[in-house]
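K.L.:
what shape does this take:
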Amino acid sequence: MFRSIRNAFITGLVVILPLGVTIIVINFLLQKLGTPASNFFFWFLDRQFRDMPAVALALEIISILVVFLLITLLGYCSRFVIGRILLRWMEKLLGQVPFINSVYRTVKQIVDTISQQNKAVFQEVVLIEYPRAHSYVLGFLTSKAKGEPQEVTGANIVNVFVPTTPNPTSGFLLMLPDTDVTRLKMSITDGMKLIISGGAVVPPGEGEPVKIENPEEARGRSGN
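P.N.:
Modelled structure (predicted):
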């Protein structure tokens, strides 16, 4: 009986979770975006009239739509010469403000990295020995290391993001020689499923893994 109740409760959670998350997101938009935007756009209206529940809700929804419309127009304008000039001018202005300039540059770098077209942030699913020998962890190859890490080590270093389980949004970055990284043929989606499920959902194997070779060793073998 208790198992049946437990299963029914879990099923109810699965059914209601999407609706609950949707309500939370809508409530967040109304409170954090709709209310301030409504006060900004409709400041000229009488305060008592704006505080009426039906009017306040309507103004908040209209304000959210206006904000989304302005963001969309900004995206279109950035494609043209005048829009690009205005954006560069704004970036220069923000770059001269202490603290704000560092925050803006950091956020911009993250957004530019994520929004790069035709280049996924996670390129491949890889397997590495961590935190000791014969102990393996799943990671995602993001890119080849450049700059000072490459110069100091004198090796071909790759960047591997190792997410935590079951929350893959947090994790840590490892810079490893490419010879210490084993590529897997599973997709990024399957790798995420494996991490989120804590190993419960294991995708089927698709053949032997491919070792990332050191380019110098590969050239040496080809020369021989």
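K.L.:
could you use CA atoms for every contact and neighbour count after this?
P.N.:
Fine.
K.L.:
in the helix or strand harbouring Leu69, what's buried?
P.N.:
Taking DSSP states H and E as the criterion, the element that holds Leu69 is helix 53-77. With burial defined by 16 or more other CA atoms under 10 Å, the residues of helix 53-77 counted as buried are 56-57, 59-61, 63-64, 66.
K.L.:
kindly indicate which of those lies nearest Leu194.
P.N.:
Here the nearest of these to Leu194, counting by CA to CA, is Ile64; it sits at 37.5 Å.
K.L.:
ok so, going back, tell me what the helix holding Leu69 is packed against?
P.N.:
Taking 3 or more CA pairs under 8 Å, 6 or more residues apart in numbering; DSSP states H and E as contact, the helices and strands that helix 53-77 lies on are helix 35-41, helix 47-50, helix 81-95.
K.L.:
cutoff 7 Å now
P.N.:
Helices and strands in packing contact with helix 53-77 are listed as helix 35-41; criterion 3 or more CA pairs under 7 Å, 6 or more residues apart in numbering; DSSP states H and E.
K.L.:
assign a three-state SS to Pro168, would you?
P.N.:
coil (DSSP: H, G, I helix; E, B strand; the rest coil).
K.L.:
tell me the contacts of it?
P.N.:
By CA atoms under 7 Å, 6 or more residues apart in numbering, the residues touching Pro168 are Ile196.
K.L.:
let's see this one next to it:
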Amino acid sequence: MRKYFITGLLILVPLAITLWVLHAIISTMDQSLLLLPVQWRPEAVFGFKIPGLGTILTLLIIFFTGLLTQNFIGNYVVKIWEALLNRIPIVNSIYSSVKQVSDTLFSSSGNAFRKAVLVQYPRQGSWTIGFLTGVPGGDVVQHLNGDYVSIYVPTTPNPTSGFFLMVPKADAIELDMSVDAALKYIVSMGVVAPEATVTEKTQ
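P.N.:
Predicted coordinates:
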């Protein structure tokens, strides 16, 4: 009896968590329907809500925004908009900080979260996986002797929170592991181990 119960849990728990995450994402993206006039919303047109319709609208907005900003006119409008935001107190500091982070994370030319590394944390002899985010900058560099790298160490099982560390470059071991595989390893609390590379298998 217990064996069947555990087997059922192993099948249903991952499915339930996946559906819960998808529901949370879709529900959040469906809020874009609030941008439409009341008479254009599904409740007014069809008489009931249509889950996922707002998600489609959100994806379309993102796509067409990227499409429009690729030409000269769209790029010019974006520059004017950013210049306007940069003139507003408080808003300018928030917007510029978020934009720098998003440009670093999502730009195809950026190096953030492109490499998984192995570091000793929170003490010597205790190892964890982190992600290379760049190198220290600003006045911080003046107080560090030698080559240092910036690393984000996510928490388990929620990788959206974590710790920002600056460690000597020699102490960060680059892993032959994709970021996706490393994230899966972290989220699963080490249960889902990445597949061994060809080099590791031959040793």
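K.L.:
superposing both, give me the TM-score.
P.N.:
Structural agreement between the overlaid chains, expressed as a TM-score with TM-score structural alignment, normalised by the length of the second structure, amounts to 0.78; 197 aligned residues with a CA RMSD of 3.1 Å.
K.L.:
about what we covered before: just how off-centre is the helix holding Leu69 of the first structure within its chain?
P.N.:
The chain centroid and the centroid of helix 53-77 of the first structure are separated by 25 Å under CA atoms, centre = their mean, to the nearest Å.
K.L.:
now do it against helix 81-95, angle only.
P.N.:
Interaxial angle, helix 53-77 of the first structure versus helix 81-95 (axes from the mean of the first three to the mean of the last three CA atoms, to 10 degrees): 110 degrees.
K.L.:
in the second structure, what range does the lengthiest strand in the first structure match?
P.N.:
Counting residues, the longest strand found in the first structure (DSSP state E) is strand 136-144. Matched against the second structure by TM-score structural alignment, strand 136-144 of the first structure falls on residues 127-135.
K.L.:
and that stretch, what's buried?
P.N.:
In terms of neighbour count (16+ other CA under 10 Å), stretch 127-135 of the second structure has its buried residues at 129-134.
K.L.:
outside of that stretch itself, list whatever touches it.
P.N.:
111-121, 148-154.
K.L.:
let's see that with 8 Å instead.
P.N.:
111-121, 148-154, 166, 179, 182, 186 (CA atoms under 8 Å, 6 or more residues apart in numbering).
K.L.:
buried members of the residues you listed into ChimeraX, please.
P.N.:
The ChimeraX selection below is limited to those of those classed as buried (16+ other CA under 10 Å):
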select :112,113,114,115,116,117,118,119,120,148,149,150,151,152,153,154,166,179,182,186
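K.L.:
save the buried residues of stretch 127-135 of the second structure as a markdown table, and put in distance to Gln142 of the second structure too.
P.N.:
Conversion of these to a markdown table gives the following (distance: CA to CA, whole Å):
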| residue | distance to Gln142 of the second structure |
| --- | --- |
| Ile129 | 27 |
| Gly130 | 24 |
| Phe131 | 23 |
| Leu132 | 21 |
| Thr133 | 19 |
| Gly134 | 16 |
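K.L.:
quick check: the two most widely separated of the residues you listed?
P.N.:
Greatest spatial distance in these: Ile129 and Gly134, 15.6 Å, computed using CA to CA.
K.L.:
measure the spatially most central residue of the first structure to Lys146 of the first structure for me?
P.N.:
Nearest to the mean C-alpha position of the first structure, counting by CA atoms, centre = their mean, stands Ile114 at 6.6 Å. Counting by CA to CA, to the nearest Å, the separation of Ile114 of the first structure from Lys146 of the first structure is 18 Å.
K.L.:
who are the contact partners of the residue mapped onto Tyr104 of the first structure from the second structure?
P.N.:
Under the alignment (TM-score structural alignment), Tyr104 of the first structure maps onto Tyr95 of the second structure. Residues near Tyr95 of the second structure by CA under 8 Å, 6+ apart: 85-86.
K.L.:
whatever residue of the first structure lines up with Ile173 of the second structure and Pro204 of the first structure, how far apart?
P.N.:
Under the alignment (TM-score structural alignment), Ile173 of the second structure pairs with Thr182 of the first structure. When distances are taken as CA to CA, Thr182 of the first structure and Pro204 of the first structure turn out to be 17 Å apart.
K.L.:
more neighbours, those two?
P.N.:
Thr182 (19 against 8; other CA atoms under 10 Å).
K.L.:
distance check, that one against Gln48 of the first structure.
P.N.:
As it turns out, when the distance is counted by CA to CA, Thr182 of the first structure lies 66 Å from Gln48 of the first structure.
K.L.:
neighbouring contacts of stretch 119-126 of the first structure?
P.N.:
Counting by CA under 8 Å, 6+ apart, the neighbours of stretch 119-126 of the first structure from elsewhere in the structure are 113-114, 138-143, 181-188, 191.
K.L.:
let's see that with 7 Å instead.
P.N.:
Looking at what lies outside stretch 119-126 of the first structure - CA under 7 Å, 6+ apart - the contacts are 114, 138-142, 181-184, 186-188, 191.
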